[in-house]
Structure formats: structure tokens, C-alpha cells
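Colleague: here's a sequence, model it:
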Amino acid sequence: MSFQLKILGSNSAMPAYGRHHSAQLLNVQNHHFLIDCGEATQIQLSRYKCKTLRINHIFISHLHGDHYLGLMGLIFTMHLLRRKSDLYIFGQKGLREIITTQLKYSDTILNYNIRFKELNPNEPELLFEDNTIEVSSFPLFHRVPCCGFLFKEKSKPVRLNKDKLPQKISLAHIGLLKKGEDIYDDQGKLLHRNKDLTLPPRKSRSYAYCSDTKYEESIIPHIKGVDLLYHEATFLNEREMWASQTFHSTTSQAAEIAKKANVGQLVIGHYSARYNDVTPFLTEAKAVFNNTILATEGEAIDIPDL
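Modeller: Coordinates of the predicted model:
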């Protein structure tokens, strides 16, 4: 079952050196979540052969342009493609007004409904859940209200051990095994213990997205132990004071958060346009947290469920 992160954009305030504004696409068991939607996101979706109409949920961390200016273009494209299903957008106060104002003055009535959820930038909250996954937000520390997002698979059912299943076991009994139950006959006699015929559930995976934020250890409880963490690293360590003043993080600060949160792997991005070569970002971060990779546009990061 899929759990894949696709990097669509990796740069900060300005596109530069072939890098684009922040945007990521997370595929969890065929749930397609768009996380931030900077300028050129729909072009990047097309470039990397991502199917736009599969996106049903969009999460916008904050209202700085490099994180949402691609949204209206994507909304209009979905309209032109005759989308019919509802689109759920999660964003900060003001985003609904931005969307409705542009629709009003372009005299556009969409083929589909937008269901908007305003984020609470001060408290964590559950945003979405179904039988597969839950998505929640948590506060980040930036110049404007900003949220991070946590995607967690729900517990999975036990797996049938086909090597140990009786040959003539009924479908009803198989259903009970999948629910984790033992099997009894009509008289209440134990026929099979669940643990004897099943294997442990596959791993439930998790991903945390920390958009623009200064170094702040209070986010650690929200991201503790996730399999994959994206944390902005706008500047190299030499610009630490400037990072603090602009409410951003450095490479080592992002890595320190990953280390203290005991995450599985760290992805760093949101590079400042002042840097052409981002190789030093990786060098600095790995010195603190070795299992670090760069956010590279077009690359997909898979989390196995072994």
C-alpha cells in the first residue's frame, strides 16, 4: 500500500535556479493530499505526471505568497477539466475571502463545490479522518499565522497467515480473524486462536510537514517519532541570526529538531534564493542528523510498511 511524498517545489520567497515555490503531493493508499500550493504548482503536477483531479484535499500552511499563489490557477484548471466532486481546502483566516473574491470578479461559477476549513494557528486540531488516515494541524512559529500538518495512518488489521489457515475455513470465520477475534463454534467451544492463524499488522506510517518556522522545540511533541519529517531549512548556519529575525530555520536547527523528535528521516527544503548550490545544506544537516535528504523537485520518497 502506497505512502509516497512527491516534491513539487523546494524554494522559498522567489523561484530561482530551476527551483519552484513550496508544494508537495502526498499519496497515502490512493488518498492524494496537496500540501501548500506555490506559484507553478499545476505546471509541476503536469511535469511530473500527477493527476490533478485525484486531489481532493489541499492544505495551505500560511498566507505568504510562496505557499499559496498557485492555488487559484489550480482551482480554475480543475473547473476547466469539469471536476464534479467536492474540493476540501484547509487554510488560514483570509484564504476563503481570497478565493471567493477572485471567483466573483472573474464571474466564475465552479462546476464543483469548495469546502473550506479555517485553521486554528494557536492549537492543534484534527482536520480530517477516515478509515485509513487522520490529518491534524499544529502551530508553527512564523511572522504570520502558520500551521504544520501531521499525516498518520490508522492501525491496520492483522494479516492472515495463509500457510496456517485450515483448508475449509469459512468466509465468516476469515472475517472474524481479520477483526482480530478468536473463532468459536455454536456451543462456544474455541476452534482457533487468532494469534495462531494471523501475522502482525503492517506498519502504520506517518509524515509531518513543518512549513515556515523559526527554531522552536515546542513542536517536538507533535512530530515525535514520525517516519518522515519535512522541516524548512531556509539558510545555512552562517545566517542563523537572520533566520531568527525572519522566523526561519537553518540547516542545523532543522536537523536538531529531527534529532530531538527521534524521527526516522528528515527532508530539508525551502531554500533561500541566495543559494545556487544547495549541497552545503545537506552537509551541515547531516552533521547533526545523519539520515537527512534534500527536497529535490520531481523526486518521490516512499515509506515502506514493513
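Colleague: only C-alpha atoms for contact and neighbour calcs from this point on.
Modeller: Will do.
Colleague: contacting residues for residue 244?
Modeller: By Cα atoms under 8 Å, 6 or more residues apart in numbering, residue 244 lies in contact with 214-215.
Colleague: hang on, it in a helix?
Modeller: Yes. Counting by DSSP: H, G, I helix; E, B strand; the rest coil, residue 244 is located in a helix.
Colleague: the residue nearest to residue 258 when sequence neighbours are not counted: neighbour count?
Modeller: Of all residues not flanking residue 258 in the chain, residue 266 sits nearest, at 6.4 Å (Cα to Cα, 6 or more residues apart in numbering). For residue 266, the tally of surrounding residues (other Cα atoms under 10 Å) stands at 26.
Colleague: residues making contact with the helix or strand encompassing residue 266?
Modeller: Element membership of residue 266 [criterion: DSSP states H and E] is strand 265-269. For strand 265-269, the surrounding residues in contact (Cα under 8 Å, 6+ apart) are 10-11, 227-234, 251, 254-255, 258, 289, 291-295.
Colleague: same deal with stretch 281-289?
Modeller: Counting by Cα under 8 Å, 6+ apart, 233, 236-237, 251-252, 254-256, 258-259, 266, 292-294 sit against stretch 281-289.
Colleague: now the other sequence, so there's something to compare against:
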Amino acid sequence: MEPFKVHILGCGSAMPTAKHYPSSQVVELRDKVFMIDCGEGAQMQLRASRIRFTKVSALFISHLHGDHCFGIMGLISTFGMLGRTAPFHVYAPADFEPVLNSLMQMFCAGLGYDVVFHPVDTTQKAIVYEDRSLTVETIPLNHRVPCCGYLFREKQGNSHIRRDMIDFYGIPLSQLNNIRAGATWVTADGEEIANDRLTLPADPARSYAYCSDTCYMPQLHTMLSGVDLLYHESTYDASSVERARIYYHSTAAQAAQVARDAQVKRLVLGHFSARYDDESLLLDEAKTIFPDTILAHEGLIINV
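Modeller: The predicted structure follows:
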């Protein structure tokens, strides 16, 4: 099975702390590397995670609050100093494009590569990126500014070859791709060999949903149904539910309700308020509703 990993670079909220960096993650899928959000210190965390800067092909920004995007210009500048030549794609709310262009003119003139901006409509559920192995889809969220999450969904792969059967029927190597794609085989004697005798089922397609800053949305689970891994903000515990409502954030219990209703396989809590020295309170709260819950922390690598 090809690698599908989520690297937590930062999982704190807006107030800086000595414990957590602001929001940033890396999604690694089939040798492709994508970044989600880019708070301050993201490139320092890239170094600490030993993720090669040159492999990051795109950045997906959830919304335009500083703790999710203040690290962008430093990252773009560093790419230039490293001699990058491949385009760097930025997916973000449309309002960010003139700001990004202005900042690049001031701080990043003469880059040796192109920064390609892709405006995102945060109010619509839509595929914004697609290649042969995956799609990235927006998840409309409800925050104080336009905001969306992102759903990384692996495409279904081909079946696995049964080497013993290939050898038994003397099928040439040139035909293996056709067999993987579902073709049957006809022997020299005219016998037709069904594909399911020559192959084993493909690995199940995997999915990861990143739900950035949002108030509790009772209908959100319908867009997350059955995902393998869900990251959901959990800024507060249940005793601060009114504060969460005022600032359009979620409690750990509310994140767990979304995970339970969506029937996801695993939940990761993040975006912790600076008020918590020990987030185990949030973990315990969530696990009473959705037991398969873990806390994010810097340096955590999660296999999807």
C-alpha cells in the first residue's frame, strides 16, 4: 500500500505559546507532498520533520486569519533561495490574491519559479485539485471570515496481480497492466480466464478531512461520511461552549459529535486554546462520545 501520511507541524490557536506552533500540516500521498495552512514557524517545522522543501507542490489555505497564513511569505522566499524552479500552487480564498501579489512584489521579486494562485470559493463543496491518484475537495465551514476545510480523497487503485496465476498461465509481462485494469486472459487453447482468478482486490481508497476553524455545524457530518481520518478543531472544552459560539469555534465534544455522526474511523483534535496547559481534558471529553480520538502534537505523523 502506498504511503498516505499526515504530518502535524502546528496545532495551536492564535495566541502564541511555548508549547504549540500555529496551524500547519503536511499531507504526503503516493510521493506527493501538500501543505495545509501555513502559520508562523511552518518552515522551521518542515526542517524538524525532515520534509524536503522541494517536494512541497501546493499549499491549501483554509482562511485568512494570521495563525493560518502568516508563514506563507517566508516559505515562498525560502523556496527561491533554495533554487526552486517548479511552480508552487496556492489555493486560498479569492480575497487573498491581491494581498499575495503585493507582498510578492515587495519581498519576493525575481523568484526563479512561478507562484500560481487558485481562488477558492469557501461557500461551495467542489473539487479544486485532481491528478491521477487523488482529488482535493473543499468543505464549507462556518467561521468569522470565509473559511473551508479540505478533503483529500485517494482514487481507487487497480487490482493486485496474483503472480502464481500469471506464471501458471504463462501470461507475458506486457499484459500485466491490462490484467490489473480488469482484462481477462485467453489461453492458447481458447480458454477464457476470468480476471478475478488472476488478481486480488485493490487496496481500499483512503481519505483525510481537515476541518479548520469552525463553529459546530450539525450538518457537517454529511460532507465527511466515512472518511478514514478527520482532523477537527477543538479550541475549547465543554465548559466554554458559549465562548466557542461567540468566536465561531468548536469544543472537543462538538468535534467528537461530528466524528460520530460522520462514522469516521479516527478523529484528531487540534487548534488548542492557549488556556490549556494540559489538553488531556479535551481528549477525555471527546473520547466519551467518540472513543477513537487522539490529540495532535507537533511532530506527530499519522498513517491514514
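Colleague: could you get me the TM-score between them?
Modeller: The TM-score (TM-score structural alignment, normalised by the length of the second structure) is 0.96; 302 aligned residues with a Cα RMSD of 1.4 Å.
Colleague: inside helices: which ones of the contacts of strand 265-269 of the first structure?
Modeller: Judged by DSSP state H, the subset of the contacts of strand 265-269 of the first structure located in helices is 251, 254-255, 258.
Colleague: and the furthest pair within those residues?
Modeller: 251 and 258 (10.9 Å; Cα to Cα).
Colleague: okay, helices next: where are they in the first structure?
Modeller: Going by DSSP H, the first structure shows helices at 41-47, 71-80, 95-105, 171-178, 194-197, 220-223, 240-245, 251-261, 279-286.
Colleague: take those helices and write them to a markdown table, including distance to residue 162 of the first structure.
Modeller: Formatted as a markdown table, the helices of the first structure follow (distance: least, Cα to Cα, whole Å):
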| stretch | distance to residue 162 of the first structure |
| --- | --- |
| helix 41-47 | 40 |
| helix 71-80 | 44 |
| helix 95-105 | 51 |
| helix 171-178 | 11 |
| helix 194-197 | 8 |
| helix 220-223 | 36 |
| helix 240-245 | 55 |
| helix 251-261 | 38 |
| helix 279-286 | 43 |
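Colleague: winner for burial among these?
Modeller: Among these, the stretch with the highest mean neighbour count (mean count of other Cα atoms under 10 Å) is helix 251-261, at a mean of 24.
Colleague: that one vs the second structure, average offset?
Modeller: With mean Cα distance after the TM-score superposition for the first structure, helix 251-261 of the first structure departs from the second structure by a mean of 0.2 Å once superposed.
Colleague: now the angle from that helix to helix 279-286?
Modeller: On the basis of axes from the mean of the first three to the mean of the last three Cα atoms, to 10 degrees, helix 251-261 of the first structure is oriented at 30 degrees to helix 279-286.
Colleague: ok so, going back, average distance between the strand holding residue 266 of the first structure and the second structure?
Modeller: Mean for strand 265-269 of the first structure is 0.3 Å (mean Cα distance after the TM-score superposition for the first structure).
Colleague: tell me what angle that strand forms with helix 251-261.
Modeller: Going by the same axes, to 10 degrees, strand 265-269 of the first structure makes 150 degrees with helix 251-261.
Colleague: could I get the buried residue list for strand 265-269 of the first structure?
Modeller: 265-269 (16 or more other Cα atoms under 10 Å).
Colleague: before we move on, what about stretch 114-133 of the second structure?
Modeller: Applying 16+ other Cα under 10 Å to stretch 114-133 of the second structure flags 115, 117-118, 120-122, 125-126, 128 as buried.
Colleague: coming back round to it: ok, the residue nearest to residue 258 of the first structure to residue 36 of the first structure distance?
Modeller: Separation of residue 266 of the first structure from residue 36 of the first structure (Cα to Cα, to the nearest Å): 18 Å.
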